[in-house]
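Visitor: pasting the sequence and the predicted coordinates here, then a few questions.
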Amino acid sequence: MRVRAPRVKHFFDDGEYYCLLNRDFVVLGGTHDEGEWDTTVNDDTSNRILEENKRRIPEIMGAEIISHHVGLRPFRSSLRIEKETIRDNNGKETTIIHNYGHGGSGVTLFWGSALYVTELLENLRSHL
């Protein structure tokens, strides 16, 4: 969920719940529902996320709730960030850059992943 909480000045993530700063709001979360594909907002889950984050970060008390969101974050036991070259039946090669499996950590890992993908692309371009 997104809340307006200007008193919050730090990120928080204890592996169960998290608070991520943004320019105009704070993102609160904390679910790990393996095999769950429903993207409907669940009021009980929203209330639990809010209350547990308040308990961990008192500055969230009184925060204005801006919006609720449900996202699916596919997870792998390890990230897949690599270059793969495939060949079609005519012998034409195509290079694919894989970049997935971040799970709920994508919002914190994407900068490093994007930089690494950029490096892979630059190396590929230098060999053309």
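Guide: Thanks, I have the structure now.

Visitor: going by C-alpha atoms from here, please, whenever you check contacts or count neighbours.
Guide: Will do.

Visitor: the chain: helices as residue ranges?
Guide: With DSSP state H, the ranges of helices along the chain come out as 43-56, 106-126.

Visitor: mean neighbour count and distance to residue 79 added to those, as TSV?
Guide: TSV is the format used below for those (neighbours: other C-alpha atoms under 10 Å; distance: least, C-alpha to C-alpha, whole Å):
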stretch	mean neighbour count	distance to residue 79
helix 43-56	16	26
helix 106-126	13	9
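
Visitor: distance to residue 99 added to those helices, as a markdown table?
Guide: Output for the helices of the chain, formatted as a markdown table (distance: least, C-alpha to C-alpha, whole Å):
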| stretch | distance to residue 99 |
| --- | --- |
| helix 43-56 | 29 |
| helix 106-126 | 7 |
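
Visitor: mind listing what's buried in the lengthiest strand in the chain?
Guide: Longest strand in the chain, counting residues (DSSP state E): strand 75-87. Buried residues in strand 75-87, counting neighbours by 16 or more other C-alpha atoms under 10 Å, are found at residue 81.

Visitor: next, the angle from that strand to helix 106-126.
Guide: For strand 75-87 against helix 106-126, the angle between stretch directions is 20 degrees (axes from the mean of the first three to the mean of the last three C-alpha atoms, to 10 degrees).

Visitor: name the residues that touch strand 75-87?
Guide: 93-104, 113, 116-117, 120 (C-alpha atoms under 8 Å, 6 or more residues apart in numbering).

Visitor: the same query, at a cut-off of 10 Å, please.
Guide: 34, 92-106, 113-114, 116-117, 120-121, 124 (C-alpha atoms under 10 Å, 6 or more residues apart in numbering).

Visitor: pasting the second one now:
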Amino acid sequence: MSETQAGTGGAAGDVVVLGGGVIGLTTAVILAERGMHVRVWSAQPPGETTSAVAGGLIWPYRIEPEKQALDWAVRSFRHFSWLAEQPPTTGVRLVRGRMPGSTPPPEWTALTGSPPRAPLVDMPSYLRYLAGRFESAGGRWEQRTARSLSEAAAAAPTVVNCAGLGARELVPDPAVRAVRGQLVVVENPGIEEWYVAVNDSATETTYILPQPYGVVLGGTAEDGAEQREPDPATAAAIVRRCAAVHPELATATVLEHRVGLRPFRPSVRLEAQRVPDGRGGTSLCVHNYGHGGAGVTVSWGCAVDAARLVGPP
């Protein structure tokens, strides 16, 4: 293949990753550590992406296809367990908890044990860790928004699309839609274990996740809603549900309200295609988006599979 056919915007080992959330950063880390020259284009710094809002419990949630997602999650679980044994700057801990009324698949139970012990990720710290690991591998982050896949293809012979909700307009892909999540962070009154219960309502869950900065209380799953401002009535309902489990949470000082828009798709898109580079040639584009509420949980498994589609440096 000639240089023009491959894309004239860079050398053969150059990659542009679109999206600086957990999916984009994890994929960028793997590619950079394989010796590729990787740039991440993102409109926001990692700490301002949707990933920074996530509660951080490694557990499959609102992602399809279920069987494939479980494989990604199992592989990611093993890497997060390894990270939990590294210095605390990774932001990952192994924490015990309970999930009443839920029967995980046997592959997951084999990992978590009974009672469950799963990785719990302090997302702000973890995103800083990923960004540092990426930069240490020679990667470069750029505050930049691609207006099209062709714009990115003009800059590098390989593009990895990890744009999350942004893929709806970027690709464009009308199958991507927002699932709004709201949570409340309160001072920790002494809770050490996580708790998750799926309510009868598809729009609500009850979860209590102790983090170093407080306890994350949740949550909601409002399909198609895109309001980014916290709703006071929703916040009050979240606290009431969580206080029914731990009464001391009813009077805990509220530290923060958070809202995130999960990038849901009926099925995660993880595949490769050729896209025009704007110069009469094409570049390889690997899509890795649509992970719903399980982006953190499946991030390493998906990133490895995306890197395989990219190929060797």
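Guide: Okay, I see it. Values in this document were obtained by computation on a predicted structure and should not be read as measured data.

Visitor: and residue 3 of the first structure, which of the helices of the first structure is closest to it?
Guide: Closest to residue 3 of the first structure of those is helix 43-56 (C-alpha to C-alpha; 9.4 Å).

Visitor: can you pull out the strands in the second structure?
Guide: Under DSSP E, the second structure gives strands at 14-18, 37-42, 92-98, 117-121, 140-143, 158-161, 177-186, 194-198, 204-211, 214-220, 222-223, 254-276, 282-291.

Visitor: pretty sure residue 7 of the first structure contacts residue 60?
Guide: Yes. Under the criterion of C-alpha atoms under 10 Å, residue 7 of the first structure makes contact with residue 60 at 7.4 Å.

Visitor: neighbour count: those two, which is higher?
Guide: Neighbour tally, residue 7 of the first structure and residue 60, criterion other C-alpha atoms under 10 Å: the higher count belongs to residue 60, 22 against 11.

Visitor: against residue 291 of the second structure, how distant is the aligned partner of residue 77 of the first structure in the second structure?
Guide: Matched to the second structure by TM-score structural alignment, residue 77 of the first structure sits across from residue 266. According to C-alpha to C-alpha, to the nearest Å, residue 266 of the second structure and residue 291 of the second structure sit 9 Å apart.

Visitor: same thing with residue 82 of the second structure?
Guide: Applying C-alpha to C-alpha to residue 82 of the second structure and residue 291 of the second structure gives a distance of 23 Å.

Visitor: between these two, tell me which one has more neighbours.
Guide: Under the neighbour definition other C-alpha under 10 Å, residue 82 of the second structure and residue 291 were set side by side, and residue 291 has more, 32 against 14.

Visitor: now do the contacts for the alignment partner in the first structure of that one.
Guide: Matched to the first structure by TM-score structural alignment, residue 291 of the second structure sits across from residue 101. Going by C-alpha under 10 Å, 6+ apart, residue 101 of the first structure touches 73-81.

Visitor: could you rerun that using 6 Å?
Guide: By C-alpha atoms under 6 Å, 6 or more residues apart in numbering, the residues touching residue 101 of the first structure are 74-76, 79.

Visitor: and it, how far is that from residue 78 of the first structure?
Guide: Residue 101 of the first structure is 7 Å from residue 78 of the first structure, by C-alpha to C-alpha.

Visitor: just name the most buried of the strands of the second structure.
Guide: For the strands of the second structure, the largest average neighbour count (mean count of other C-alpha atoms under 10 Å) is found in strand 158-161, namely a mean of 30.

Visitor: give the contact list for the counterpart of residue 66 of the first structure in the second structure.
Guide: Residue 66 of the first structure maps onto residue 255 of the second structure when the alignment is built from TM-score structural alignment. Residues near residue 255 of the second structure by C-alpha under 6 Å, 6+ apart: 185-186.

Visitor: rerun that using 8 Å as the cut-off
Guide: 184-187, 214 are the contacts of residue 255 of the second structure under C-alpha under 8 Å, 6+ apart.

Visitor: now those as CSV including distance to residue 69 of the second structure?
Guide: Below are the contacts of residue 255 of the second structure laid out as CSV (distance: C-alpha to C-alpha, whole Å):
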residue, distance to residue 69 of the second structure
184, 27
185, 28
186, 31
187, 33
214, 29
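
Visitor: nearest to residue 133 of the second structure, of those?
Guide: Closest to residue 133 of the second structure, out of all of those and judged by C-alpha to C-alpha, is residue 214, at 25.7 Å.
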